[in-house]
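Participant: Okay, here's the prediction I keep looking at, along with the sequence it came from:
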Amino acid sequence: MLIYHQGSDVALIEAFEEEHDVTVNREALNGSEWATRYISETDAGETSADVLNFNGGLANLLTPAIDTIQSVDTPNQDKVYTGALGSSIEESITNIFGDDAKQLIHTAYHNPFCFLYHEEAVSEPPATFEDILDSRFEGRIGAAQYAMYNVLGTMDKFLGYSTEEAENYLADFGEQDIQWGGIVDMPQTILSGEVDVGFWMLLNRVPGFREDGAPLGVTLPPKTGTSTGHYAATDAGDNPELAREFVKFAMTEEGQELVTEGEGGSEPINPDMSGRSEYIQNQIDEYVDEMYAVIFTEEESATYNQRASEILGF
């Protein structure tokens, strides 16, 4: 069996191999590589991956090949689509893939967006979008350029801002003399003292640093977005039955415990399960009132990318 994956669910894969006495060949593909490769292979009539694992922000890239995705009924499926988070997942994937989306695209975990800060440098950390614009943070904020379309889209589509308000916010944010960098490297950039705050970072970057005693703190806006992780079973590989079994396994409580452990702090999508990191769960409980899955259609992604680039002069 072959999986194109994000590379962090090794524990899940190994447990599946042991339970089914099979070998799962893994191709860890970054960004949109999984979609480019899979669609290229299926368009050419070639054998491809049995299972796809991808970020919800890139789910729309699967649209041209959705006819190659198998329908699977998974454990705890109804629990996924409860509350603001579950409803936003259901609405978003249905908008992209149609009424059968819940049987095609399976959400296993999520990773909330947040604000990071240096606990020794910031006595009053930002806890809202408006706090980020405070003059005391000017020149001391780190952010990723490629995440700015995500900020604009999340505010406009999910958080109750009008399009004009969201665009004005992004323009004001750009006036803060932002230090642009990458999401993966930003915790270390904060701890080195180059910046004090990381804007729109991913929560699963935090537990490892805190376990090592680093003064890396986190807050979340009362309404925020979260990056979702998905699985899909294809009929383009040599093992369609095993592909269905793998997706089912990923959605069991055992499977979700394994995949969230591998993600280093991501939250299981099943609301009955607690997250891996007590610190992360406490931060979510303390700060967050509503959380929405950041999943855009292809048209929305293109629009938000263009507007963010125009507003910030990228």
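Facilitator: Received the coordinates, thanks.

Participant: C-alpha from now on. contacts and neighbour counts both.
Facilitator: Will do.

Participant: Run through the neighbouring helices and strands of the strand ranked longest in the chain.
Facilitator: For the chain, the strand with the greatest residue count under DSSP state E is strand 106-118. Using 3 or more CA pairs under 8 Å, 6 or more residues apart in numbering; DSSP states H and E, the elements in contact with strand 106-118 are helix 186-191, strand 197-202, strand 216-219, strand 223-233, helix 253-262, strand 267-268.

Participant: Ok, which of these comes nearest residue 86?
Facilitator: strand 223-233 (10.8 Å; CA to CA).

Participant: For the helices and strands packed on strand 106-118, state which one has the densest average packing.
Facilitator: Across the helices and strands packed on strand 106-118, the average number of neighbours (mean count of other CA atoms under 10 Å) peaks for strand 267-268, which reaches a mean of 29.

Participant: by contact count, what packs against the helix or strand following that strand?
Facilitator: Where DSSP states H and E defines the elements, the next helix or strand beyond strand 267-268 is helix 278-287. Counting contacts by 3+ CA pairs under 8 Å, 6+ apart, helix 278-287 packs against strand 216-219.

Participant: 10 Å - rerun?
Facilitator: strand 106-118, helix 207-211, strand 216-219 (3 or more CA pairs under 10 Å, 6 or more residues apart in numbering; DSSP states H and E).

Participant: Can you tell me which of those is nearest to residue 201?
Facilitator: Closest to residue 201 of the helices and strands packed on helix 278-287 is strand 106-118 (CA to CA; 5.2 Å).

Participant: In space, what's closest to residue 216 - neighbours in sequence excluded?
Facilitator: In space, and not counting its chain neighbours, residue 216 is closest to residue 118: 5.2 Å by CA to CA, 6 or more residues apart in numbering.

Participant: Okay, one more to line up with it:
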Amino acid sequence: MVSPSHLRRLGRTDIHVSPVAMGTWPLAGISSINVTDEASIATLQAAVDAGINFFDTAYVYGYTGESERLMARALGRRRKEIVIASKGGLEWGPDKKQVRNGRPETIKRHCEESLKRLGTDVIDLYYLHAPDVNTPLAESAGAFRELLDAGKIRAVGVSNFEQVTQFEEFSAVCPISADQPPYNMLQREIETTTLPWCRANGVSVMPYWPLMKGLLAGKLPRNHQFDPNDKRLTYPLFQGEEWQKNQDFLDSIRPIAEESGKTVAQLAIAWVIQRPGITSALCGAKRPEQIRETAVAMDWTFTPDQLARIDHAITERGPVKAR
């Protein structure tokens, strides 16, 4: 179990979460291969045993909510031990492509369905998964405010907001407790855009992609041959010159991890959760050993020398072409 002293406050709420959260997108089996219910359930249970109390899912994590259903099966009996975050406002179209839908009636329907899938009376943190250009943010926020007032959710979050004006429009109608953007050692755009606003307004930042879809785990060799069904092949950072630059970066930080008896993945995650303004990092996993390794990052504090060496490596790598 996680030590109470390690837990961090979620926004200005009375909810406290572990610095590492388990992201359950891999359990959906849509972009990950070799996913089984047995391994997924074992991974969720291993996360709690390793000191993680924060679990992140979404309405679209699976074509029929597979991740939420697996969470209910694996953690239903431990509901009082965990904090559940889910997201609405994104759904699957008939062509199995994701569609943004932030209409109030959709938000409320997604929440009700997620509550049933999760087998719970309340979702601790509920996000708008992404802004919908066809629905004013104030209208989407109104639905979240209704859910909050009705006691169906305990706190409200937003995800994939890229402009401060979006936060201001939403928060004028409904208080925001958390933000979920992409962020890692090589993708740091939020440091000069939305992160300062969140810090000034008491909003927790819960980044996804701390390992850049597994790249920063440091386990893929330069000559790695991706499975043709692996959707990471669609991202520039896994191709050509970008791939080689990323491998050079990993070679530069690997000694820092090895000197401390840690892995590159633990270094990458520890770096994120030690950044100012970051409350918890979302780390995906589909096998127990993956989440156990990840959890160790919560207990590692860098020395000034280690931080300086990491900063130098990041500067040498330069900006990435991520999408």
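Facilitator: Thanks, I have the structure now. Just so it is clear, the model here is predicted, and its values are computed rather than measured.

Participant: How close are the two chains, by TM-score?
Facilitator: Here the TM-score for the pair of chains, by TM-score structural alignment, normalised by the length of structure 1, is 0.27; 148 aligned residues with a CA RMSD of 6.8 Å.

Participant: just the angle between the longest strand of structure 1 and helix 278-287, please?
Facilitator: 80 degrees (axes from the mean of the first three to the mean of the last three CA atoms, to 10 degrees).

Participant: any idea how far residue 171 of structure 1 is from residue 241 of structure 1?
Facilitator: Look at residue 171 of structure 1 and residue 241 of structure 1: by CA to CA, to the nearest Å, they are 50 Å apart.

Participant: same deal with residue 95 of structure 1?
Facilitator: Counting by CA to CA, the gap from residue 95 of structure 1 to residue 241 of structure 1 is 27 Å.

Participant: could you say which helix or strand contains the closest residue to residue 137 of structure 2 other than its chain neighbours?
Facilitator: Nearest non-adjacent residue to residue 137 of structure 2, counting by CA to CA, 6+ apart: residue 170, 5.6 Å away. Using DSSP H and E, residue 170 of structure 2 sits within helix 164-171.

Participant: Then residue 70 of structure 2?
Facilitator: If you go by DSSP H and E, residue 70 of structure 2 is part of helix 66-75.

Participant: Does that helix pack against any helices or strands, and if so which?
Facilitator: Packing contacts for helix 66-75 of structure 2, counted by 3+ CA pairs under 10 Å, 6+ apart, involve helix 37-49, strand 54-56, strand 83-88, helix 104-118.

Participant: Okay, buried residues for whichever strand or helix holds residue 39 of structure 1 please.
Facilitator: For residue 39 of structure 1, the host element (DSSP H and E) is helix 33-43. For helix 33-43 of structure 1, burial by neighbour count (16 or more other CA atoms under 10 Å) applies to 34, 35, 38, 39, 42.

Participant: Can you say which helix or strand has residue 87 of structure 1 in it?
Facilitator: helix 83-97.

Participant: Toward the C-terminus from that helix, list the very next helix or strand.
Facilitator: For helix 83-97 of structure 1, the succeeding helix or strand toward the C-terminus, using DSSP H and E, is helix 101-104.

Participant: Output the contacting helices and strands for that next one.
Facilitator: helix 77-80, helix 83-97, strand 223-233.

Participant: I'd like those as JSON lines, with distance to residue 308 of structure 1 appended.
Facilitator: Output for those, formatted as JSON lines (distance: least, CA to CA, whole Å):
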{"stretch": "helix 77-80", "distance to residue 308 of structure 1": "31"}
{"stretch": "helix 83-97", "distance to residue 308 of structure 1": "21"}
{"stretch": "strand 223-233", "distance to residue 308 of structure 1": "17"}
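
Participant: Which one, of the ones you listed, ends up nearest to residue 5 of structure 1?
Facilitator: Nearest of these to residue 5 of structure 1, taken as CA to CA: strand 223-233 at 8.8 Å.

Participant: quick one on the thing from earlier: what residues sit buried inside the helix holding residue 170 of structure 2?
Facilitator: Buried residues in helix 164-171 of structure 2 (16+ other CA under 10 Å): 166, 167, 168, 170, 171.

Participant: and which of those is nearest residue 66 of structure 2?
Facilitator: residue 170 (29.2 Å).

Participant: The closest one contacts residue 139, doesn't it?
Facilitator: Yes: the pair residue 170 of structure 2 / residue 139 is scored as a contact, 8.6 Å apart, by CA atoms under 10 Å.

Participant: right, and the helix or strand after the longest helix along structure 2?
Facilitator: Across structure 2, the longest stretch assigned as helix under DSSP state H is helix 240-259. Downstream of helix 240-259 of structure 2, the first helix or strand assigned by DSSP H and E is helix 264-273.

Participant: between that following helix and helix 240-259, how many degrees?
Facilitator: 90 degrees.

Participant: Skip ahead from helix 264-273 of structure 2 and say which helix or strand is next.
Facilitator: strand 281-284.

Participant: helix or strand right after that next one?
Facilitator: helix 288-295.

Participant: Show me what that next one is packed against.
Facilitator: Packing contacts for helix 288-295 of structure 2, counted by 3+ CA pairs under 10 Å, 6+ apart, involve strand 20-23, helix 37-49, helix 264-273, strand 281-284.

Participant: residues of the helix or strand just after it that come out buried?
Facilitator: Going down the chain from helix 288-295 of structure 2, the next helix or strand is helix 304-317, by DSSP H and E. Under the neighbour-count criterion of 16+ other CA under 10 Å, helix 304-317 of structure 2 has 310, 313, 314, 317 buried.

Participant: now do stretch 248-255 of structure 2
Facilitator: Within stretch 248-255 of structure 2, the residues scored as buried using 16+ other CA under 10 Å are 249, 250, 252, 253, 254.

Participant: Spatially nearest residue to the last one, not counting backbone neighbours?
Facilitator: Counting by CA to CA, 6+ apart, residue 254 of structure 2 lies nearest to residue 264, which is 5.8 Å off, once chain neighbours are set aside.
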